[in-house]
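K.L.:
Task: produce atomic coordinates for the following.
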Amino acid sequence: MAILRILLLGLVLIGVASCGGNSKFKSYNGPEVTRLVVLKGERKLRLYHGRKVLEEYDIGLGFQPRGHKIYEGDGRTPEGHYYINRRNPNSKYHLSLGISYPDVNDVQVARATGRRPGGDIFIHGRGKFYERGRGSDWTAGCIAVTDREIEQIYAMVRDGTPITIYP
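P.N.:
The predicted model follows:
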């Protein structure tokens, strides 16, 4: 009887150990994400494989959500065609994927106003620094999802994936 209990306990411990813990780094073996689309007006981020929507997320935007980002500090989320150009596994917003803003046109527009275009536009989670009650549009120009959602997006999306951000 004691041997049976020891074996049972061992199986339980093996089962618990195989659960994998709470790693923020997930794996993904589904269809390739071929593009991302942000619909600012609808507060949606869609991940596509070809014409098929693989996932859709509710998002938060910059604290000034209307209009294209013109200069650093304006609180707007850019609009246009970009691509995912980097990832930050140590983001203060849990995980983040960089967006290739600014492009050449963005730099010219900002300089015409006598300002810098800014940068560091990401799709990111909330992380430790998110404060409840800030509303849905709380970033400095980034695209925000929950921490659980950015874990999934981070696993699914590769560097170089195009992203189009619509008004």
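K.L.:
use CA for all of it now, contacts and neighbours both
P.N.:
Noted.
K.L.:
Identify each buried residue in the longest helix along the chain, please.
P.N.:
Longest helix in the chain by number of residues, with DSSP state H as the criterion: helix 2-17. By neighbour count with 16 or more other Cα atoms under 10 Å, helix 2-17 contains no buried residues.
K.L.:
again, but for stretch 40-50
P.N.:
Lys40, Arg43, Lys44, Leu45, Arg46, Leu47, Tyr48.
K.L.:
Make JSON lines from those residues and add secondary structure and distance to Leu54 to it.
P.N.:
Formatted as JSON lines, the buried residues of stretch 40-50 follow (DSSP: H, G, I helix; E, B strand; the rest coil; distance: Cα to Cα, whole Å):
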{"residue": "Lys40", "secondary structure": "coil", "distance to Leu54": "19"}
{"residue": "Arg43", "secondary structure": "coil", "distance to Leu54": "17"}
{"residue": "Lys44", "secondary structure": "strand", "distance to Leu54": "13"}
{"residue": "Leu45", "secondary structure": "strand", "distance to Leu54": "11"}
{"residue": "Arg46", "secondary structure": "strand", "distance to Leu54": "7"}
{"residue": "Leu47", "secondary structure": "strand", "distance to Leu54": "6"}
{"residue": "Tyr48", "secondary structure": "strand", "distance to Leu54": "5"}
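K.L.:
one more to put side by side:
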Amino acid sequence: MGVLTAFVSGCASKFRTYSGPQVTQIRVYKSRRLLVLDGAEGVVRRFPMGLGFAPEGHKQFEGDGRTPEGSYVIDRRNPNSLFHLSIGISYPNEADIAYARAQGRSPGGDIFVHGGPRPGIDPTDKRDWTAGCIAVTDREIEDIYAMVNDGTPINIYA
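P.N.:
Model (predicted):
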């Protein structure tokens, strides 16, 4: 029985299906450490989250540890992420690039909503540990990955 249980649990997929209301936008409230998925009729789901290691202010440069603020879109997904699963945020936009270049710096990139650094780690227990990404638990990113389509707007507030 123990071998069968281990086999079955080892076959569980990180790829979930979702058949609920379409997610039409994502709202991220950095100061509240809250990610909200909205549909046409209102809030679909809420998730606690962690941020970059220097969460205050808008991301300006590569390595600053800040999470961007502003309006972006979900523009890609990574099923083979080092952080379980991840969905990409379209940072940097033209204004982000122009500002960083004017300072002679790189704006950085590769900003994602993702899971934990290893299976079994709850990133919300280690608040604000990313390099600028938005972190949720592995289970939560599985749900978000299934619920959110590429092209979905994401608005990130202070």
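K.L.:
superposed on structure 2, where does the helix or strand following the longest helix of structure 1 end up, distance-wise?
P.N.:
Remark: after helix 2-17 of structure 1, the chain's next helix or strand is strand 35-39, criterion DSSP states H and E. Here the mean offset of strand 35-39 of structure 1 against structure 2 after fitting is 0.1 Å, by mean Cα distance after the TM-score superposition for structure 1.
K.L.:
Which elements pack onto strand 35-39 of structure 1?
P.N.:
strand 44-49, strand 162-166 (3 or more Cα pairs under 8 Å, 6 or more residues apart in numbering; DSSP states H and E).
K.L.:
do you know which of those strands lies nearest Glu72 of structure 1?
P.N.:
strand 162-166 (17.9 Å; Cα to Cα).
K.L.:
quick one: which of the buried residues of stretch 40-50 of structure 1 is nearest Tyr101 of structure 1?
P.N.:
Lys40 (16.0 Å).
K.L.:
what's the counterpart of that closest one in structure 2?
P.N.:
Aligned by TM-score structural alignment, Lys40 of structure 1 pairs with Lys30 of structure 2.
K.L.:
got the contact list for its match?
P.N.:
Leu51, Pro55, Ile156, Tyr157, Ala158 (Cα atoms under 8 Å, 6 or more residues apart in numbering).
K.L.:
what's the helix or strand for the residue positioned nearest the centre of structure 1?
P.N.:
For structure 1, the residue nearest the mean C-alpha position is Ile123 (3.1 Å; Cα atoms, centre = their mean). Secondary structure assigned from DSSP H and E places Ile123 of structure 1 in strand 122-124.
K.L.:
what's the counterpart of Asp147 of structure 1 in structure 2?
P.N.:
Using TM-score structural alignment, Asp147 of structure 1 pairs with Asp138 in structure 2.
K.L.:
Distance check, the counterpart of Asn85 of structure 1 in structure 2 against Thr17 of structure 2.
P.N.:
Counting by TM-score structural alignment, Asn85 of structure 1 corresponds to Asp75 in structure 2. Per Cα to Cα, to the nearest Å, Asp75 of structure 2 is found 20 Å from Thr17 of structure 2.
K.L.:
which one of those two has more residues nearby?
P.N.:
When neighbours are counted by other Cα atoms under 10 Å, Asp75 comes out ahead of the other of Asp75 of structure 2 and Thr17, with 16 against 11.
K.L.:
The more buried one in helix, strand or coil?
P.N.:
strand (DSSP: H, G, I helix; E, B strand; the rest coil).
K.L.:
quick one: contacts for it?
P.N.:
Ile87, Gly88, Ile89, Ser90, Asp150, Gly151, Thr152.
K.L.:
And for Arg127 of structure 2?
P.N.:
The neighbours of Arg127 of structure 2, taking Cα under 8 Å, 6+ apart as the test, are Met49, Gly50, Leu51.
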